[in-house]
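Trainee: sequence and computational prediction follow.
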Amino acid sequence: MDKLIDAISKVKDRIQKFGAQLRQNEMLTRYVLIDPILRALGWDTENPEHVIPEISTPQGRPDYGLYYNGTPLVMVEAKPLGTDLNKVRDIGFQYCWQNKVPYFVLTDGNVWELYDMKELGGNNIFRIQISEDTLGDSARKLLALWRPAMPNVSEKFPELVISTIQQPPKPETSKISLKDLNQQNVTYTKISAKIYFPDGKTAFTETWQGLAFEVAKWALPKLKELGKLPLGRLIRDTKTKMEKPKSLDKDWFLETFLSAKDSVRESVRILKNAGIDPATVFIEGRIIKKM
C-alpha cells in the first residue's frame, strides 16, 4: 500500500512539473506516469508473464496486455497526457471484444478508466483523475487492478487506505491540517504523506522528522523576513550542540532529533512564528498511531 500511495504522489508531482513534455510524448507518459502505477499494483513491467507491451491483435496493437495465468486479463490503451480519451475509447473496446479480453483500461497517466468488457457496451467500474482526486480515493479505486487479488477485478475492494487519525471535515479523505493533527492526543508511529502549503507548493515525507524539515524549509524565507531567526534550539545558524542537524540552506540548520509528536508540535510552532495559520497547511496520506 505504501508503494501505491508513493507512486500516486510522485505521478501527481510529475504531471505538474513535466506536463508540457508529457502532452507531446506518449512513450514518456508511459515511462513517467503509467509504468510506476502498474508496478505499484504488482504488475512487473519487465516480466512477460505479467505484462506484454504492444501486444499484436487483428484489430491493432494495444499498448499493454496484463496477463494472469498465461492469458490476457486486461488490455491497456495509453495516450499522451491530456488526450481526449472520448475519441479513442472505442478502439480499445474493439481490442477487448474481438479478443475476448474481459477488462479494459484507458489512461493518459492522469485519468484512469477501467471497464468490464463482459457486459454489453462495456461497464465502467471506475474513473479517477490523479491530479484532482485525493491520494486515498485514487489508491482505493486503483486497487481494483491489484495483481495479488486477480482474477477478481472490482472497485468493491477492502478499504485499505484508511488514516488511523481523526478525519478532517470530509471524513472520506485522509487529509488533515497540522493544527488538527497537533491537537490529537495520540502517539504516532509511521507516516507516508504529501504536505500541502497555502501557496500551492507541495512536499512529500515518509518520516515525522521529514515533516518538520519540509515545513521549516518552506517557512524559512518568511522566518527571515519577520526576523524570527534563530528559533530557539530548533533552527540555528550553527550545528554546535545540535544532536541531528539538517541543512535548510547555506546558513541555517534544523534540529531533527525529534519524536513524531515533537515534530508535529515544532512544525506548528515554526508556522506560527512565520505568521502562517497551521490550519492552512495539510497532510494527506497514510498516518499510523500507536495502538
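Mentor: That came through, no problem.

Trainee: make it CA atoms for all contacts and neighbour counts henceforth
Mentor: Will do.

Trainee: hey, where'd the helices end up in the protein?
Mentor: 2-22, 26-29, 35-40, 89-99, 135-142, 178-183, 208-225, 260-273 (DSSP state H).

Trainee: try this one side by side with the last:
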Amino acid sequence: MVLEDLHELVETLQGRIAEHGAALQQSETLTRYALIDPLLRGLGWDTGDPSQVLPEYRSAAGSADYALLGLSGSPQVMVEAKKLGTHLDVKVRQQVTSYCQEEGVPFAVITDGRRWEIYDIFQPAAMKDSLVATLDLGHDPAATSLRSLALWRRSVVAGTVVSAATPLLDVAPPVEKAPTNTTDLNELFPASTPAADPGLWHILTDFIPESGTKPGAIRFPDNTVVSTPNWADFIGEVVRWLKAHGDLTDSDLPIQVTSGATILVGLSPTHKTGKQFKTLRKVDTWFVNANYASADHVQNARSVIQLAKSNPAAFAVRLQ
C-alpha cells in the first residue's frame, strides 16, 4: 500500500460523511461499517481476520468494540466506537481505559468515525495528557493520512507507537526522511522478524537475544536513545531511566525477579544471604546485579519495567 492509497481512502470517507452524515449520526453500526472498518483496513488491519481484529472483545470491565491484536495474539489496542457526532468526552475515555487496564492493553482509541484519539494507557499522566495522536477526517487529506499512520498495523505490532501529538513518521525509527506520496509503507515499516539483525530496533515484549549478541543502544518510551555497549549496561540503563522518571523508588527495593535469595536491584550490593554481587552497575545510590546471561538480562528488564507499571512494548533495543 502507498500513501496515495491512504490519501484516496480519506477523501472517500470525507465524501461519505458529507453525503450520509445524517444517517451516520443515528447509528453506531452504520458508522462502524461505513467509516471505521474501512480506515482500519486501509491501515493494514484485516477486520475479517480474527487473528488481527476481534470485534466485541469481552473483558471483566465490559466489551470493547474492537481489539487490535499483536503478533502473539494478545490485544495491543482497544477501540471504542461511537456514532458520528458523538462527543468524545471523559466518560468515553474512561470507558475504554477500564477495558485496557483490566486486560493490560497498552493503547486505547476512541472514535466517532471522523475524529480519532489515540492514548497511551501506561503513560504516567492524566489520560488527557497521554494523547499519542489525533486525526480528523474533516481536515486536509494529506495531513490526515500521515497522522493516521499512528495506527498503521506494522508500527503497532512492532511497538513503535510513541507518545507524541505528531505524525508517527516524524519520530519512529528507522525513518530518516519525510516520505513522498509514492513511498511504499512496507519500506517505512518493515515487518517484525524474530531474527536479531543488527541495526533494527527490537521491542522488549518478546525479544530473546541470541547467545553472543551485544546491545548497541536502548530506546525509551520518551524516545531518548542511550548507548549500551554490553548487557550489564543495558539493565543498568533500564533501572536508571525508571528511577529518574519516578517509576521506581527506594520503597520498591530490594527487587527480586526470582524466588530465593537473589537480589536484582538493592540499596546495597548484597543478596539476602549476604553474598556480594559478582558483577554490578551502580545507579546513583542503587546497585544492580548484572551477573546474568544476555537473555536473562532482557527478561529481567521486562520484569522490572512491569514492576514499575510501565509497558515493555514501549522499550526497544538495537544490537551491535
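Mentor: That came through, no problem. What you are looking at is a predicted structure, and each value in this text was computed from that prediction instead of being measured.

Trainee: can I get the helices of the first structure in JSON lines including mean neighbour count and distance to Ala193 of the first structure?
Mentor: As requested, the helices of the first structure are arranged in JSON lines below (neighbours: other CA atoms under 10 Å; distance: least, CA to CA, whole Å):
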{"stretch": "helix 2-22", "mean neighbour count": "18", "distance to Ala193 of the first structure": "8"}
{"stretch": "helix 26-29", "mean neighbour count": "19", "distance to Ala193 of the first structure": "24"}
{"stretch": "helix 35-40", "mean neighbour count": "20", "distance to Ala193 of the first structure": "16"}
{"stretch": "helix 89-99", "mean neighbour count": "17", "distance to Ala193 of the first structure": "33"}
{"stretch": "helix 135-142", "mean neighbour count": "23", "distance to Ala193 of the first structure": "9"}
{"stretch": "helix 178-183", "mean neighbour count": "18", "distance to Ala193 of the first structure": "12"}
{"stretch": "helix 208-225", "mean neighbour count": "19", "distance to Ala193 of the first structure": "9"}
{"stretch": "helix 260-273", "mean neighbour count": "20", "distance to Ala193 of the first structure": "13"}
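
Trainee: quick one: closest of the ones you listed to Glu119 of the first structure.
Mentor: helix 89-99 (10.1 Å; CA to CA).

Trainee: which residues of the second structure does that closest one align to?
Mentor: Taken onto the second structure by TM-score structural alignment, helix 89-99 of the first structure occupies residues 93-103 there.

Trainee: how much does that stretch stray from the first structure?
Mentor: Once fitted to the first structure, stretch 93-103 of the second structure is off its aligned match by 1.1 Å on average (mean CA distance after the TM-score superposition for the first structure).

Trainee: out of the helices of the first structure, nearest to Tyr115 of the first structure?
Mentor: Nearest to Tyr115 of the first structure, of all the helices of the first structure, is helix 89-99, at 8.9 Å by CA to CA.

Trainee: to Leu120 of the first structure, which of the helices of the first structure lies closest?
Mentor: helix 89-99 (9.7 Å).

Trainee: got the contact list for the closest one?
Mentor: By CA atoms under 8 Å, 6 or more residues apart in numbering, the residues outside helix 89-99 of the first structure that reach it are 57, 59-60, 62, 75-77, 101-104, 106, 117, 122.

Trainee: so which of the residues you listed is the most crowded?
Mentor: Among those, Met75 has the most neighbours (other CA atoms under 10 Å), with 30 neighbours.

Trainee: now it: how far from Ile176 of the first structure?
Mentor: 37 Å (CA to CA, to the nearest Å).

Trainee: so Pro102 of the first structure touches Leu114, yeah?
Mentor: No - with contact defined as CA atoms under 8 Å, Pro102 of the first structure does not reach Leu114; the gap is 10.8 Å.

Trainee: what does Asp37 of the second structure align to in the first structure?
Mentor: Match for Asp37 of the second structure (TM-score structural alignment): Asp35.

Trainee: ok, how many other residues are close to Thr83 of the first structure?
Mentor: Thr83 of the first structure, neighbours per other CA under 10 Å, totals 18.

Trainee: ok, now which ones touch it?
Mentor: 23, 108.

Trainee: roughly how far apart are it and Asp116 of the first structure?
Mentor: Between Thr83 of the first structure and Asp116 of the first structure the distance, using CA to CA, works out to 22 Å.

Trainee: just the contacts of helix 89-99 of the first structure: which are in strands?
Mentor: Among those, the residues falling in strands (DSSP state E) are 75-77, 103-104, 106.

Trainee: can you redo the residues you listed as CSV with distance to Tyr31 of the first structure?
Mentor: Putting these into CSV (distance: CA to CA, whole Å) gives the following:
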residue, distance to Tyr31 of the first structure
Met75, 17
Val76, 14
Glu77, 14
Tyr103, 22
Phe104, 19
Leu106, 16
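
Trainee: among the residues you listed, which two are most distant?
Mentor: Spanning the widest gap among these are Glu77 and Tyr103, at 11.4 Å by CA to CA.
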